[in-house]
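Undergrad: Sequence and predicted structure are below.
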Amino acid sequence: MAARTRRSREVGSAASRVFLALCVAGVLIAGAMTALLLFESQRAVRAEAERVTAAVASALAASPDVGAELAGDPDPTAVLQPVAVRVMAESRVDFVTIMTVDGIRVTHRDPAQIGLPYIGTIPSSPVALTEEFTGTLGPSVRTIVPVEADGRQVGWVAVGVTIGSISSAFLARLPVALAIALAVVTAGVAGALLARRVTRRVTGDLPAGAVRDALSSYESLRTLGEALRAQTHEHGNRAHTAVALIELGRTDEAVQILTATSRRSQELIDQVNARRDGDPTVGALLLGKASQAAERGIDWTADISPDAPGSVLAPIDQVAVVGNLIDNALDAAAAGPLPRWVRVGIARGPLGIGLTVSDSGGGVPDELREKVFEHGFSTKPAGAEGRGVGLALVRSLVEDAGGTLELSTTAPTTFRADLPARSPS
């Protein structure tokens, strides 16, 4: 299974994957931008139609000639119909209907409709109204405005633009939106080509999985190196103290210091050795991390079940997972309140093997529970070594092996990794 997992990670070079990801992102962005532009264009065209119909209708209703004809001329059509035709031509609206108070048309785009009732909503009070309605010319956006003369209402003016005209105006803007989308896609592909070239300079033609494996190796060596350095430093300090006590003739105290150091280390060694399928590299890591915890004044507890199976992860990936989770816990505990402690547990889990790492730190805020797993995110100072890599790498390694990584929702802060067990050889 581990071999299959590793092979599945090595399909396609890292540079090719970067290129493909950026191309897909460019297409998605272009698609979303095009949809937004089209939506905004359609909305703008409709809003423009509403403004134009309202403006033209208001202008005609305010014209003294229109009011005078409706108020005093028994046959206003002879004067107002030519006015309506001229306004339709100059204002690019589809119809101008002037009517009496009770809605009888005195002008219309189709002269045959003059004298017939207006098809649309006539307000019950003399106020302007804009609506979409289906009349003799089909669906249209129209505005109806009251006409007043000598302080009284004498008629109505309705001006409209058909939905067909609105659609034609919208289609006229479509090539612009498509040109913008094409430009975004072209820029995205150009950026992807540049990113692929830069990535290839760094990684060559290495598969993406191999690059990730190199990062895992680096993180494993880093955390293991820190652990061994702390162990060496602790042993050196105790040895120097013991030598000084011996020189002072306080042999019993020197023996006690060396015995206490040996006893604590031996207890952890016994737990590691009791585990049938354990990895010695992980055992060495735990010994070093125990020394690192002592160096930082953090109480260390490790509980390793003898029947815990082996993990499908390669030893170097196991070190990266365990080491980074412990490093994260040590940092959190060191920055948290007293007493400071870290607990590590390795036992059987629902998938095979379960690893838990708990700490006494201040916890992870709810809004950061997912962000802590993102590459590049860290609550450590900007210059911290390994900043923003550890937990992202841990999740990648665990999930790539078919496992799960969870962060507890309650105190204490606990990361739990469940991994499939390695098949017995």
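TA: Thanks, I have it.
Undergrad: make it CA atoms for all contacts and neighbour counts henceforth
TA: OK.
Undergrad: which residue ranges form the strands in the stretch 151-300 of the chain?
TA: Taking DSSP state E, counting those that start in this stretch, the strands of the stretch 151-300 of the chain run over residues 152-162, 299-304.
Undergrad: CSV for these, including distance to residue 52 and mean neighbour count?
TA: Shown next, in CSV, are the strands of the stretch 151-300 of the chain (distance: least, CA to CA, whole Å; neighbours: other CA atoms under 10 Å):
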stretch, distance to residue 52, mean neighbour count
strand 152-162, 9, 24
strand 299-304, 77, 17
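Undergrad: Which one of those strands lies nearest to residue 392?
TA: Nearest of those to residue 392, taken as CA to CA: strand 299-304 at 24.0 Å.
Undergrad: what helix or strand is residue 355 on?
TA: Residue 355 is part of strand 352-359 when elements are defined by DSSP states H and E.
Undergrad: tell me what that strand is packed against?
TA: Strand 352-359 is packed against helix 315-335, strand 341-348, strand 413-420, with contacts defined by 3 or more CA pairs under 8 Å, 6 or more residues apart in numbering; DSSP states H and E.
Undergrad: Any chance of TSV for the strands of the stretch 151-300 of the chain, columns distance to residue 319?
TA: Formatted as TSV, the strands of the stretch 151-300 of the chain follow (distance: least, CA to CA, whole Å):
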stretch	distance to residue 319
strand 152-162	71
strand 299-304	15
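Undergrad: for those, which one sits closest to residue 198?
TA: For residue 198, the closest of the strands of the stretch 151-300 of the chain is strand 299-304, at 44.1 Å, according to CA to CA.
Undergrad: the inter-axis angle of that closest one versus strand 352-359?
TA: Relative orientation of strand 299-304 versus strand 352-359 (axes from the mean of the first three to the mean of the last three CA atoms, to 10 degrees): 170 degrees.
Undergrad: Tell me the helices and strands packed up against strand 299-304.
TA: helix 251-274, helix 280-295, strand 341-348.
Undergrad: alright, now check it against this:
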Amino acid sequence: MSHGWSIARRLFLAHALFILVLAAFVGTASFVDARDRGYSETADRMLAVATAIADNPLVLEASRGADPSGSLQPYALRVAADADLDFITIMDTDRTRWTHPTTSEIGKEYIGAVGPALAGEPLTEVSTGTLGPSVRAVVPVTDEQGAVRALVAVGVTTSNVTIALNARLPAVLGLALALLAAGSIATWLLGRYLRRVTLGWGPEQLAQLFVYLDSVLHSVREGLVLVDPRGELVLYNDQAARLLGIPPRSPAGAAAGGAPLLADLDLPASLGELLQSGRPARDEIHPTGSRVLVVSQQPALASAAGRGKPAAMGSVATIRDHTDLQSLGNELQGMRTLSDALRAQTHEHSNRLHVLVSLMELGRIPEALEFATRDLELSQQLTDELVTSVDEPVIGALLMGKAAQAHELGIALTVEASGSLSDSGLLVQDLVTVLGNLMDNALDAAVSGEAPRTVDLRVSSTADALVIEVADSGPGVAAEAEEDVFRPGFSTKDPGAYGRGLGLALVRQTVARLGGSLVIGRHQGAVFTVTIPTHRSPEPTPAADQAQAPRA
């Protein structure tokens, strides 16, 4: 069988051959059964006729006479003609024929078995006599005392039986042809169905394709998920299992069935809705508990031999992990903030240097020195206020940049801090994500609000929790939009730009992962309050300090 043949063609040929063999077998069995039943029915009829003749008193009376043939030959010929028999032979117990269809055979010895009949028992057999092979019955003729006086043999030649069987042959052939036709139609329909579902591919091609797909699934670095219309994960690779937090699944397990349902998985509502809907998507951002995922999805369409409207068989989604990229984006945003601050300071220092140069050119050295000293004191005072307000250097640098950015935007930034951030037990990266995105959101809101534009930051760190409160003078957040502002991609400014509408989603993701809470309030503008439990290390006891002190 050619390796290029499809599964449908192979199954069609195998099934057609099976139907052909089955039809031949059934036809042969039906013919043999009809033949056997024909011989049995003929033997029963011969026995019945022979018994009737043997019971006729004429036969017993003639057997006692001097010339049995004279009275029995006409009788036998007449009955044979009426019963459509080939011969009726009435004979003496010594096998001497008294009657026979051929007159020359009268008086000769009967050819055939008579033993059971001489013992008083009728018999039937297929035997060859003077007329050829025949189905015959031999019955004893007994007197009043039960003694056997004569024998009666009745039969028809097998040629006549064959003629009768041939009358049944059309029915047998009709049955075989009907079985062959029905099987052929069923085979054609099954082959057509298999050709459609296998796209006309052979088993070797399907096996090779499966191996290729398995290799692709395990080699790609992106997560790949195949979902059917019922919401079952038909197939997914190891990367998708890692990103979605589900157990890895081998292709053998996929073939065995038991695909997990999307409804049974602990996925974010937005991501679960996207995979369940099967709608096309391109680079949609979906934060999970600890990751930022970018998802693209397309429906899986199939069309039989390219004819008709393509049918949706599910959807294929690719998942990329942009957590690290988002972290780099946050760092880039921080660097951009610092560069903007340096640019603003450069502009300010340029103006001040022009003033100093002008004073010096006019010969007013004392005034120039006094101006430079006051400017230095003001800059140092601002730096000392921001740096000394928090004890975490990275957060201090972040606030310095935000202060410069606020100054350039014409926004009054106030910072109030109490407690220790460095001893809170929280990662500085998480603090930068929460504080940086809340400050960026507040600055954007304050710029779009009316003057005076202000942003107030309050940070309070205690033994139990870290509380961050960011208030702005912007338009605030409407009550019906409080949930939308945390949805990835939602933004009041250019929502189509990459990274827009993701800051507050990352804040809520980080706060939820740290076991905290995020509340939106309203004063003059919006007020975002974040509360995060702290994990401070216990303070060392004096005994411990003494034990750790170096010995002299």
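TA: Perfect, I can see it now. For clarity, every value in this text was computed on a predicted model and none was experimentally measured.
Undergrad: what's the TM-score here?
TA: After superposition, the two chains reach a TM-score (TM-score structural alignment, normalised by the length of the first structure) of 0.51; 242 aligned residues with a CA RMSD of 3.5 Å.
Undergrad: Is it possible to get a markdown table of the helices and strands packed on strand 299-304 of the first structure that adds distance to residue 230 of the first structure and mean neighbour count?
TA: What follows is those, written out as a markdown table (distance: least, CA to CA, whole Å; neighbours: other CA under 10 Å):
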| stretch | distance to residue 230 of the first structure | mean neighbour count |
| --- | --- | --- |
| helix 251-274 | 13 | 15 |
| helix 280-295 | 5 | 21 |
| strand 341-348 | 16 | 20 |
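Undergrad: Out of the ones you listed, which gets nearest to residue 383 of the first structure?
TA: helix 280-295 (20.6 Å).
Undergrad: Quick one: classify residue 521 of the second structure as helix, strand or coil.
TA: What DSSP: H, G, I helix; E, B strand; the rest coil gives for residue 521 of the second structure is strand.
Undergrad: And it? What does it align with in the first structure?
TA: In the first structure, the residue paired with residue 521 of the second structure is residue 408, using TM-score structural alignment.
Undergrad: gap between residue 373 of the second structure and residue 381 of the second structure?
TA: Per CA to CA, to the nearest Å, residue 373 of the second structure is found 12 Å from residue 381 of the second structure.
Undergrad: residues in contact with stretch 130-142 of the first structure?
TA: Outside stretch 130-142 of the first structure, the residues within contact range by CA atoms under 8 Å, 6 or more residues apart in numbering are 49-50, 53-54, 119-120, 143-144, 158-163.
Undergrad: Quick check: the farthest pair among those residues?
TA: With CA to CA as the measure, no two of the contacts of stretch 130-142 of the first structure lie farther apart than 49 and 119, at 19.1 Å.
Undergrad: To residue 334 of the first structure, which of the strands of the stretch 151-300 of the first structure lies closest?
TA: Checking those against residue 334 of the first structure by CA to CA gives strand 299-304 as the closest, at 10.4 Å.
Undergrad: That closest one vs the second structure, mean deviation?
TA: Comparison of strand 299-304 of the first structure with the second structure after fitting gives an average deviation of 0.4 Å (mean CA distance after the TM-score superposition for the first structure).
Undergrad: what's that strand aligned against in the second structure?
TA: Residues 412-417 of the second structure are matched to strand 299-304 of the first structure when aligned by TM-score structural alignment.
Undergrad: Which residue numbers in the second structure does the host helix or strand of residue 141 of the first structure align to?
TA: Assigned by DSSP H and E, residue 141 of the first structure belongs to strand 138-149. Following TM-score structural alignment, the aligned partner range for strand 138-149 of the first structure in the second structure is empty.
Undergrad: related to what we said a few turns ago, residue 425 of the first structure: which of the helices and strands packed on strand 299-304 of the first structure is closest?
TA: Proximity to residue 425 of the first structure (CA to CA) singles out helix 280-295 among these, at 16.9 Å.
Undergrad: Mean distance between that closest one and the second structure after superposition?
TA: With mean CA distance after the TM-score superposition for the first structure, helix 280-295 of the first structure departs from the second structure by a mean of 0.8 Å once superposed.
Undergrad: Apart from its chain neighbours, what residue comes closest to the residue nearest the centre of the first structure?
TA: The residue lying closest to the centre of the first structure (CA atoms, centre = their mean) is residue 371, at 10.1 Å. Distances taken as CA to CA, 6 or more residues apart in numbering put residue 377 closest to residue 371 of the first structure, at 6.7 Å, once the chain neighbours are dropped.
Undergrad: mind listing what that neighbour touches?
TA: Counting by CA under 8 Å, 6+ apart, residue 377 of the first structure touches 371, 387, 388, 389.
Undergrad: Show me which of those are buried.
TA: 387, 388, 389 (16 or more other CA atoms under 10 Å).
Undergrad: isn't the first one right next to residue 378, touching?
TA: Yes. Proximity of residue 387 of the first structure to residue 378 meets the contact threshold set by CA atoms under 8 Å, at 5.9 Å.
Undergrad: between these two, what contacts are shared?
TA: Between them, residue 387 of the first structure and residue 378 share no contacting residue, judged by CA under 8 Å, 6+ apart.
Undergrad: I'd like to know which of the buried ones among the contacts of residue 377 of the first structure is nearest to residue 351 of the first structure.
TA: residue 389 (25.5 Å).
Undergrad: List the residues that contact the equivalent of the closest one over in the second structure.
TA: By TM-score structural alignment, residue 389 of the first structure lines up with residue 502 in the second structure. Going by CA under 8 Å, 6+ apart, residue 502 of the second structure touches 486, 487, 488, 489, 490.
Undergrad: Ok, residue 271 of the second structure next?
TA: By CA under 8 Å, 6+ apart, the contact set of residue 271 of the second structure is residue 286.
Undergrad: how close does it get to residue 262 of the second structure?
TA: For residue 271 of the second structure, the distance to residue 262 of the second structure - CA to CA - is 10 Å.
Undergrad: re earlier: residue 24 of the first structure versus the match of residue 521 of the second structure, what's the distance?
TA: Residue 408 of the first structure is 35 Å from residue 24 of the first structure, where distance means CA to CA.
Undergrad: now do residue 292 of the first structure
TA: 45 Å.
Undergrad: before we move on, what about residue 395 of the first structure?
TA: To residue 24 of the first structure, residue 395 of the first structure is 24 Å away according to CA to CA.
Undergrad: Among those two, which residue is more densely surrounded?
TA: Using other CA atoms under 10 Å, the more surrounded residue of residue 395 of the first structure and residue 24 is residue 395, with 19 against 16.
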